[in-house]
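A.B. asks: just need the structure, nothing else, for what follows:
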Amino acid sequence: MKTDYSKIYIDGEWTTGSSDSQMKNTNPFTGEELVTTQAADKSDLDKAYKAAAKAQVAWSKELPQKKQEILEKVLEVMQENKEFIIDWLVKEAGSTVFKATAEFGVSVNILKEATTFPFRMEGKILPSRQAGKENRVYRNSIGVIGIISPWNFPFHLAIRSIAPAIATGNAVVIKPATDTPVTGGLLFASIFEAAGLPKGLLNVVVGRGSEIGDDIVTHPIPRLISFTGSTPVGKHIGELAGGALKKTALELGGNNNFIVLNDANVDQAVDSALFGKFYHQGQICMSINRIFVHRDLYDEFAEQFIARAGKLKFGNPTEEGAQVGPLINRDQVDRILKDIDATVEQGAKLRLGGQADGNVLEPTVLTDVTNDMPLAENEIFGPVAILIPFDNDEEVIEMANAYPFGLSGAVHSGNIERGTNIAHQIHTGMIHVNDQPVNDEAHMPFGGEKDSGLGRFNGEWVLEEFTTLKWLSVQHGRSEYGPFVNDTKK
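C.D. replies: Okay, here's the model as predicted:
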């Protein structure tokens, strides 16, 4: 498997990008340069899309067992290079070893699910209102899919589009995030190449958003754009794609709720909240953004949560037992510190943390937060927890639904039916009772409502996204066309 990632990958060849600009890839904790890549420009993107379109024609007709065989080989290559992939996730994405290992594991599950897709491209035969007619419905590949991968879970969130796209007979062009060009893109070129994927079916263009970001969407060849990232960028992609009548699969930002009702088990709720808030430094679309705690349990929950958050090991992600590593870049740190200051100015109490060293922001907790303060209104995307009190179920439901996001969430209650009833009333694509919101299973529908995205990933639901249906009817006898019938033989 190739390990030099200084070039882009087009039509089965590692080639130097044509842009005048270079992309320097650095370790977010140490600042060490990992690799520098000559960036791709619009001409490279055009070559990648044309190569994908040409290769996809034959791939769409390939036998399902051949597609499955390639994906199974991809799985072998991944397993053989597990430690190599984990190492890259740690040094490029700022992942702790725990997070990188978990990300690898969930990626394996995604791939295993995708290996079944070539044999799940099922259609239907349906009756007709017309005598002698048979209606057939075929499930076909779309063609070429453009994939824009994020920097927070780059390997997992790229493969969840790549694997099903390839499995269902499509070709792909991937533009990874500028902070994670290897784990979000170039690693896959290396892996699929080693697995024997035919040339042209997978292409990786490492380039700046300002140079090729719009073009990967507006280029005439791709019929679907899969994007995971922020809501503002997702809306822009949706506008561009809509203008060309392209499909989109968008998994965007969240302002996820964690609700602790007055009959909840506090110890269990604190366990869940610590993981759901601080896993991967809170840089997860599903991470807890607002922790709502019933006033009867507020002080007890706050004391336990603050005490345990203060014991989290943060800093160097390579150290054994590290729980909180660096944010991806300094801009993220400065953005969060600004919101912390503004929230404190409006009356919240800083109870833990609030300081940063380089890109490492220590675990931070604020209490006495209200639902209209900056840290409650904005997606935090960092290791900062805010605790908001509430007095009754109706109030917390209203506060939880106050913002135009709906990705994930959690409700804790000693009464399963009560917790489930509350969960039903939260406008979100995913929600979990007596658990935390960072859940992803390869066979379950993953996606959000409102400003948190469009479409669903995983399992049979991604099959719906990455394929298209064709109605083909067959008239077995002669049709009657009323006054248009040829009566010359009468």
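
A.B. asks: C-alpha from now on. contacts and neighbour counts both.
C.D. replies: Will do.

A.B. asks: report the buried residues of stretch 408-418.
C.D. replies: Buried residues in stretch 408-418, defined by neighbour count with 16 or more other CA atoms under 10 Å: 408, 409, 410, 411, 412, 413, 418.

A.B. asks: please generate a structure for the following sequence too, so the two can be compared:
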Amino acid sequence: MTVIPLPTASTRGLLIGGKEIPAVSGRTTDDTNPRTGAAFVRVPAAEPADIQLAVTAAQEAFTGWATTAPSTRRQILNDTADLLEERVAEFTEIMTAETGGTRIWASFNIHMSATLIRQAATMATSPAGSVLATDVPGEWSMAVREPAGVVAAFVPWNGPLILCARAIAVALATGNPVVIRPSEDGPITSGYFLADLLTEAGLPAGVVNVVTNDRADAPEVVAALVADPRVRRVNFTGSTPVGRIVGQLAGEHLTPAILELGGKNPIIVLDDADIAYAAAGITVAKFMNSGQICMCVDRVIIQDSAYDALTEAFLAKIATLGQGDPEDPHTLVGPLINARAAQRVAELVADALAKGATLLTGGGDADGAFYPATVLSDVTPDMRIYHEEVFGPVATLFRVDTEQDAVALANDTPYGLSSAVYTENGSRGLAVARLLRHGAVHVNDHSVSDEPQAPVGGVKDSGYGHFGSEWGAEFFTETRWITLADRHSTYPV
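C.D. replies: Here you go, the predicted structure:
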């Protein structure tokens, strides 16, 4: 199998301690182009022995990085963000070949990641503690934040650069070294690319490490990384089933974990919504990156009097969508990550149609990694697609009578990641938003809306832990209590 040349290299080694090295076993695995099925890059197939080497390198770099001047950490991150913005064309070429991501999505990944990293850089020089009140005369009582230690970062392929930046930037800013375990379907875009730029910006050797694996070895590699006692934080983004496993492993070893998981995201369209605006927002929320974003809408819930108009406007938008070649700058719906993913989506649609759903557009069999933009109505709870996260370009429409019906349907899922409400009455939208059990609710914007300074995280089965008001700084640090007395105390002995 011929390896397609990369702008940087066609074969990568494990990035450990600032050097690229082969796996201990010498084994490799191929990352393939979803459009062609040909190998895109060959990477090492790590095993637990390689994980030990990576964690050792990170641990050895810990003290030096933790004691690096905060302004230096901030500058390295800001320089990395600058480098990202200089590499839009390079990253776009890599991402379209490696994951089938469209040019629109690749450009968004770069610019959002640069903003995320700059936001994270501010954490390096933020206050690292506080002076506490104390009843002891002549004593200073302080809460002091210090870096937690080695961070294991599990990064998926779907928003690879954004999610890599979100996984490691604040950890680095607050003085922690990281071991990145990128996706098997995107090791360059979800790991190496950002690691390379951090190194170019001056990050010391060993502070960022990248370990890749063959898909068959993933369970033992993940287990080895989470179970290593030197790993003090776990940051995982991915599916809920895998997240449960990672969470259980972290719990067994008392390692704090953040789990950013899947969603079954609803958008509610109330009867006073601007129909054209709502249809445009729903189209973006459903079909950006071919529906392969955890915050993509799956369920469009429409009040009865707006249903026909919204459906007509939505289908009209879909008819104008660019579909197919991700190289085309107008394409919104390109290939899915691989043929398996497209086949799964086709099976969800076939199951729904066999049980009475109505096909409004799209449908049919998968074509390799491609599946067309598809809309279903008359979906019922006995269908798989009612419950399962689609993670592909298929929307389901639901007609409801009242706001209360809309809220009940939106909450009828174990997931709780992101949602949206379209209405021209802000007070009405806010009232509905407060009843939705999702980590994010957007009134008059779509479910994929995101800002780097906002808290991130789902509720229910969509996540465990979150990046809160200080954007994760508290998660990546340990708070210690330190006192200093300026006089001797009187002891009772």
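
A.B. asks: so after superposing, what's the score?
C.D. replies: Aligned and superposed, the two chains score 0.95 in TM-score terms (TM-score structural alignment, normalised by the length of the first structure); 483 aligned residues with a CA RMSD of 1.6 Å.

A.B. asks: picking that back up, mind putting the buried residues of stretch 408-418 of the first structure in a markdown table, distance to residue 390 of the first structure included?
C.D. replies: As requested, those are exported to a markdown table (distance: CA to CA, whole Å):
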| residue | distance to residue 390 of the first structure |
| --- | --- |
| 408 | 20 |
| 409 | 17 |
| 410 | 16 |
| 411 | 14 |
| 412 | 14 |
| 413 | 15 |
| 418 | 16 |
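
A.B. asks: please say which position in the first structure residue 20 of the second structure maps to.
C.D. replies: Using TM-score structural alignment as the criterion, the counterpart of residue 20 of the second structure in the first structure is residue 14.

A.B. asks: contacting residues around that match?
C.D. replies: Residue 14 of the first structure makes contact with 7, 8, according to CA atoms under 8 Å, 6 or more residues apart in numbering.

A.B. asks: repeat that with 10 Å
C.D. replies: For residue 14 of the first structure, the contact set (CA atoms under 10 Å, 6 or more residues apart in numbering) comprises 2, 4, 5, 6, 7, 8, 186, 189, 190, 203, 204.

A.B. asks: what's the matching residue for the last one over in the second structure?
C.D. replies: The pairwise alignment with the second structure assigns residue 204 of the first structure to residue 210, based on TM-score structural alignment.

A.B. asks: restricted to strands, list the buried residues of stretch 408-418 of the first structure.
C.D. replies: 409, 410, 411, 412 (DSSP state E).

A.B. asks: can you tell me what sits against the one helix or strand residue 69 of the first structure maps to?
C.D. replies: Using DSSP states H and E, the element containing residue 69 of the first structure is helix 64-80. Contacts made with helix 64-80 of the first structure from outside it, assessed by CA under 10 Å, 6+ apart, are listed as 1, 59-60, 81-82, 84-85, 104-105, 107-109, 111-112, 114-121, 163-164, 166-169, 187-188, 190-198.

A.B. asks: now the angle from the lengthiest helix in the second structure to helix 70-86?
C.D. replies: Longest helix in the second structure by number of residues (criterion: DSSP state H): helix 103-124. Orientation check (axes from the mean of the first three to the mean of the last three CA atoms, to 10 degrees): helix 103-124 of the second structure against helix 70-86 gives 170 degrees.

A.B. asks: in the first structure, what residues pair with helix 103-124 of the second structure?
C.D. replies: Taking TM-score structural alignment, helix 103-124 of the second structure hits residues 97-118 over in the first structure.

A.B. asks: for the alignment partner in the second structure of residue 453 of the first structure, give me its contacts.
C.D. replies: When the second structure is aligned by TM-score structural alignment, the residue opposite residue 453 of the first structure is residue 463. The contact partners of residue 463 of the second structure, by CA under 10 Å, 6+ apart, come to 236-240, 243-244, 258-263, 415-417, 439, 456-457.

A.B. asks: mind telling me what element the residue nearest the centre of the second structure is part of?
C.D. replies: Nearest to the mean C-alpha position of the second structure, counting by CA atoms, centre = their mean, stands residue 163 at 4.2 Å. Using DSSP H and E, residue 163 of the second structure falls within helix 160-173.

A.B. asks: what's the mean deviation for that helix versus the first structure?
C.D. replies: Aligned to the first structure and superposed, helix 160-173 of the second structure gives a mean residue distance of 1.0 Å (mean CA distance after the TM-score superposition for the first structure).

A.B. asks: give me the angle between that helix and helix 103-124.
C.D. replies: Between the axis of helix 160-173 of the second structure and that of helix 103-124 there is an angle of 10 degrees, by the same axes, to 10 degrees.

A.B. asks: helix 160-173 of the second structure corresponds to what range in the first structure?
C.D. replies: Matched against the first structure by TM-score structural alignment, helix 160-173 of the second structure falls on residues 154-167.

A.B. asks: so for the matching stretch, what gets flagged as buried?
C.D. replies: Going by neighbour count (16+ other CA under 10 Å), the buried part of stretch 154-167 of the first structure is 154-167.

A.B. asks: likewise stretch 341-357 of the first structure?
C.D. replies: Residues 343, 344, 348, 349, 350, 351, 352, 353, 354 are the ones in stretch 341-357 of the first structure that count as buried (16+ other CA under 10 Å).

A.B. asks: what do you get for stretch 322-336 of the second structure?
C.D. replies: Of the residues in stretch 322-336 of the second structure, those buried under the neighbour-count criterion (16+ other CA under 10 Å) are 322, 323, 324, 325, 326, 327, 331, 332, 333, 334, 335, 336.

A.B. asks: what residues sit buried inside stretch 146-164 of the second structure?
C.D. replies: For stretch 146-164 of the second structure, burial by neighbour count (16+ other CA under 10 Å) applies to 146-164.

A.B. asks: span of it from start to end?
C.D. replies: Across stretch 146-164 of the second structure, the straight-line distance between its terminal residues is 23 Å, by CA to CA, to the nearest Å.

A.B. asks: cool, and stretch 468-480 of the second structure?
C.D. replies: Taking CA to CA as the measure, stretch 468-480 of the second structure stretches 20 Å from start to finish.

A.B. asks: likewise stretch 368-382 of the second structure?
C.D. replies: Where stretch 368-382 of the second structure starts and where it finishes are 28 Å apart, if you go by CA to CA.

A.B. asks: which strand or helix spans the closest residue to residue 435 of the second structure other than its chain neighbours?
C.D. replies: Of all residues not flanking residue 435 of the second structure in the chain, residue 407 sits nearest, at 6.9 Å (CA to CA, 6 or more residues apart in numbering). Using DSSP H and E, residue 407 of the second structure sits within helix 403-410.
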